[in-house]
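Asker: sequence-free structure coming up:
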């Protein structure tokens, strides 16, 4: 069963578009608290107790943002040049896929950075920075037709007065898959 789960993690693909929530109030109810993150260590046989302790301390040491993941190759260990992290994505699946892609063939996810009190299955997940914008005043300051667009492949996002403006702001950083996630 563990092998099946690991195989599923290594074959994830990034979603083509974001799920859209009709308005800011609905989005606020779906998003997680933006104050801090927690680490879930996915222990593998090649990891020592010291490796696990190091990974558990990551959010405090590096102030990593959710959703994030770290991947390593079992033959090389977690302190290898090949080990990769991907942080501040819009879902744990996207972070896992990015970390595994950066690490390469044969790598496995060794840690996940999640919101505090994380529970799977929410209709909307945004990275920590975008969540702060939607739950704060910055979203309404974007205008009467405020919208937030996200890039699933990069973790990027943008707000604007209207859907086209939000997508353009998101795409300005080079993302090609921006889609509106929250509108007014």
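Answerer: Everything's here; your move. What you are looking at is a predicted structure, and each value in this text was computed from that prediction instead of being measured. Numbers count the residues shown, from 1 in each chain.
Asker: CA only for contacts and neighbour counts going forward, please
Answerer: Will do.
Asker: now the helices: where do they sit in the protein?
Answerer: Under the criterion DSSP state H, the chain contains helices at 2-10, 24-30, 49-56, 58-62, 92-103, 128-135, 138-141, 163-171.
Asker: Need the residues that contact the longest one.
Answerer: Contacting residues not belonging to helix 92-103 are listed as 9-15, 67-73, 82-89, 107-109, 112-114, 152-153 [CA atoms under 8 Å, 6 or more residues apart in numbering].
Asker: Second structure for comparison follows:
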């Protein structure tokens, strides 16, 4: 899949309407953990799948694991992407990292998802586990406020007060200097 096609897909997957906090609360999953979903594959043995399934809620949702089929279970090419705002975004990130790192001919495949507990597809708003946790703080207070997320990186930020939308977008695009790198695709998902 070409980079342009991946970005177009990612942007389409995240074309969500902005909603208020009350509506958002009804859409978001519980922030307290998730579940592992093993996908049918011919790459991992039953023992390897059992080992991976023990990860439980240790990796924040939405996440995915991609493996290089010809490089073995412990290959450095095998990559995980976690804490994204949808499973589609996590898959894109895991596959891109795995395919870049692999040395074999066969393309990487997704073998596992990390999803919110009781996940159901099709909700109007999906946010990563840490963004969903941050939403609890966002809801406090009655000031003007906005919450922004990045589809490509999993970044999120919120701001309160005058100019909240611009401040949230700026903070989201800058990242936090640790695991969240700079983004260019942040957009507002919640605004009050």
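Answerer: Now that the structure is in, tell me what you want to look at. Note that this is a predicted model, so its numbers are computed, not measured.
Asker: What's the TM-score once they're superposed?
Answerer: Remark: TM-score between the superposed chains equals 0.86 [TM-score structural alignment, normalised by the length of structure 1]; 171 aligned residues with a CA RMSD of 1.9 Å.
Asker: now the contacts of helix 92-103 of structure 1: which count as buried?
Answerer: Buried by 16 or more other CA atoms under 10 Å: 9-10, 67-73, 82-89, 107-109, 112-114, 152-153, out of the contacts of helix 92-103 of structure 1.
Asker: From residue 184 of structure 1, how far out is the most centrally placed residue in structure 1?
Answerer: Central residue of structure 1 (CA atoms, centre = their mean): residue 89, 2.4 Å from the mean position. Counting by CA to CA, to the nearest Å, the separation of residue 89 of structure 1 from residue 184 of structure 1 is 23 Å.
Asker: What sits closest to the alignment partner in structure 1 of residue 165 of structure 2 if chain neighbours are left out?
Answerer: Aligned counterpart of residue 165 of structure 2 in structure 1: residue 163 (TM-score structural alignment). Nearest residue to residue 163 of structure 1, sequence neighbours excluded (CA to CA, 6 or more residues apart in numbering): residue 147, at 5.4 Å.
Asker: Identify the residues contacting the aligned partner of the one you found in structure 2.
Answerer: Matched to structure 2 by TM-score structural alignment, residue 147 of structure 1 sits across from residue 146. Neighbouring residues of residue 146 of structure 2 by CA under 8 Å, 6+ apart: 158, 159, 160, 164, 165, 168, 188, 189, 190, 191, 192.
Asker: what residue of structure 2 matches up with the residue nearest to the centre of structure 1?
Answerer: Under TM-score structural alignment, residue 89 of structure 1 pairs with residue 84 in structure 2.
Asker: isn't its match right up against residue 62?
Answerer: Yes - if you go by CA atoms under 8 Å, residue 84 of structure 2 and residue 62 touch, sitting 5.0 Å apart.
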